[in-house]
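**Student:** Sequence and predicted structure, then a few things I'm wondering about:
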Amino acid sequence: MARKPTSKSSNSAKSSGQVRIISGKWRSRKLPIHDLAGLRPTTDRVRETLFNWLAMDIKGARVLDCFAGSGALGLEALSRYAEFAQMLELQKSAAKQLQQNLATLQCDNANVANVDSLQYLAQPAAQGFDIIFVDPPFRQSLADKTVNLLVENAWLNQDALIYVETESELSELSVPNNWVQLKQKVAGQVTYRLYQYQA
């Protein structure tokens, strides 16, 4: 869930927008999201492409959504029968809305942590994940830091798939040699890539 500068007030905690689940058991469900500075869901177009890429791997997967925001990626994964999703979100009201949306969906195989993602990932992983979403705030060098922590603290299962969404002007992303880039596309201000971890 990337964040970009926006003219809207960061003090607003009203549910003023919606995120739509594209496919799966909650197909076409619309869920409220808060009007918070810099929060924006990954667009439907990008999500549709991403989940086409993941179509053969999502069912039964353990998913880590590192900068969850609206929950667009994590909720889409759960709708498509991911086994479990851990969502990390720094902004308290956004995390609370995510918890409420999970309750609305009667989803009991997800957890929302109201934490700083880098601090969370700096801890050794108790259990690895199969699919990881890295969609951090733009222009804060967070993608590289997140990639390093995922590797250093064993957050990746063998053959894990890692989705990284960044601002388009970041033409190069530093990743380990054992991350194989499978896909890359550009959509407006966004560049998104899919890697596979090969230990």
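**Tutor:** Nice, I can see it. Numbers count the residues shown, from 1 in each chain.

**Student:** C-alpha from now on. contacts and neighbour counts both.
**Tutor:** Fine.

**Student:** Tell me, how many residues neighbour residue 50?
**Tutor:** 19 (other CA atoms under 10 Å).

**Student:** Likewise for the one 4 residues further on?
**Tutor:** The burial count assigned to residue 54 is 16, neighbours taken as other CA under 10 Å.

**Student:** Kindly report the same for residue 199.
**Tutor:** Neighbourhood size, residue 199 [other CA under 10 Å]: 11.

**Student:** Do a quick rundown of the helices in the protein.
**Tutor:** 44-53, 72-79, 92-104, 117-121, 142-152 (DSSP state H).

**Student:** Isn't residue 161 up against residue 196?
**Tutor:** Yes. With contact defined as CA atoms under 8 Å, residue 161 and residue 196 form a contacting pair (4.6 Å).

**Student:** ok, residues contacting stretch 86-97?
**Tutor:** 13, 32-34, 36, 63-71, 74, 110-117 (CA atoms under 8 Å, 6 or more residues apart in numbering).

**Student:** With stretch 105-113 instead?
**Tutor:** Contacts for stretch 105-113 (CA under 8 Å, 6+ apart): 26, 83, 84, 85, 86, 87, 88, 89, 95, 98, 99, 102.

**Student:** In addition, the following structure is provided for comparison:
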Amino acid sequence: MRIIGGNLRGLKLADVGAGDTAAHLRPTTDRVRESIFNLLVNGTHGNPIPGARVLDLFAGTGALGLEALSRGAGRVAFVDDGVAARALLRQNIEKARAMGVTDVWRRDATKLGENRGPGFDLIFLDPPYGKGLGEQAIASAMANGWIAPGAMIVWEESSAPPAVTGLERIDQRKYGDTVITLLRPETA
């Protein structure tokens, strides 16, 4: 796995091999990650990355958040409760020399608790496939002030997620066994 764009382009990330199914590590492939960022940067909805506060839920290796950082995001908060994931994540943050602009939080993404700071502008949601954890995480994020007005949510799953009250679907694409859904908070 490598960073595919921005100022860290070409940076090789810590090797996970085929992933760690016991730890629910299933890295987003370079191809899917490139497609996600093409949708974000070139979509008709405006590029949400420059200067963004990014929340990477079920962060795993951190590849999505680090890719956003490479492309101009201001700060990234990584959330994962897995020991193996956090170890890889810390290695990747060090490789990217991003210690000053990242936070790593050990917590359950489905039970975020109250956000004490401003909401996040760009949220990556890459839960273990087919377990309903994405729905729980997005409900927790919405209920506890983690999502800024006008934020972009990128949800990666094995199938199209159900509609979520309060969010509108902007785009949806299928890449092999992965479905990428872009969502935004509905405007009143």
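**Tutor:** Cool, the structure landed. These numbers come from a predicted model, not from an experiment.

**Student:** and the alignment partner in the first structure of residue 12 of the second structure, what does it touch?
**Tutor:** Residue correspondence to the first structure (TM-score structural alignment): residue 12 of the second structure is matched to residue 30. Residue 30 of the first structure sits next to 18, 19, 20, 21 when contact means CA under 8 Å, 6+ apart.

**Student:** wait, the first one sits on residue 32?
**Tutor:** Same thing as residue 18 of the first structure. Yes. The pair residue 18 of the first structure / residue 32 is scored as a contact, 4.4 Å apart, by CA under 8 Å.

**Student:** Now do the same contact list for the residue found closest to residue 4 of the second structure once you drop the neighbours it is linked to in the chain.
**Tutor:** Spatial nearest neighbour of residue 4 of the second structure, excluding adjacent residues (CA to CA, 6 or more residues apart in numbering): residue 10 at 5.9 Å. Residues near residue 10 of the second structure by CA under 8 Å, 6+ apart: 2, 3, 4.

**Student:** Okay, and which of those residues map to strands?
**Tutor:** Within these, no residue falls in strands by DSSP state E.

**Student:** hey, where'd the strands end up in the first structure?
**Tutor:** Using DSSP E, strands in the first structure cover 15-20, 30-34, 62-65, 84-88, 110-113, 129-134, 156-167, 179-187, 190-197.

**Student:** Pick the most buried one from those.
**Tutor:** Among these, the stretch with the highest mean neighbour count (mean count of other CA atoms under 10 Å) is strand 62-65, at a mean of 26.

**Student:** So which bit of the second structure is that strand matched to?
**Tutor:** The alignment of strand 62-65 of the first structure onto the second structure (TM-score structural alignment) covers residues 53-56.

**Student:** Tell me roughly how far that stretch lies from the first structure on average.
**Tutor:** With mean CA distance after the TM-score superposition for the first structure, stretch 53-56 of the second structure departs from the first structure by a mean of 0.2 Å once superposed.

**Student:** Residue 40 of the first structure maps to what in the second structure?
**Tutor:** Aligned partner of residue 40 of the first structure by TM-score structural alignment: residue 26.

**Student:** out of everything not next to it in sequence, what's closest to its match?
**Tutor:** residue 19 is the one closest to residue 26 of the second structure (CA to CA, 6+ apart), at 5.0 Å.

**Student:** Which positions in stretch 75-95 of the second structure come out as buried?
**Tutor:** The neighbour-count check on stretch 75-95 of the second structure (16 or more other CA atoms under 10 Å) flags 75-82, 84-86, 88-93 as buried.

**Student:** Return the residues in contact with the aligned residue in the first structure for residue 171 of the second structure.
**Tutor:** Superposed on the first structure with TM-score structural alignment, residue 171 of the second structure falls opposite residue 183. Contacts for residue 183 of the first structure (CA under 8 Å, 6+ apart) come out as 193, 194, 195.
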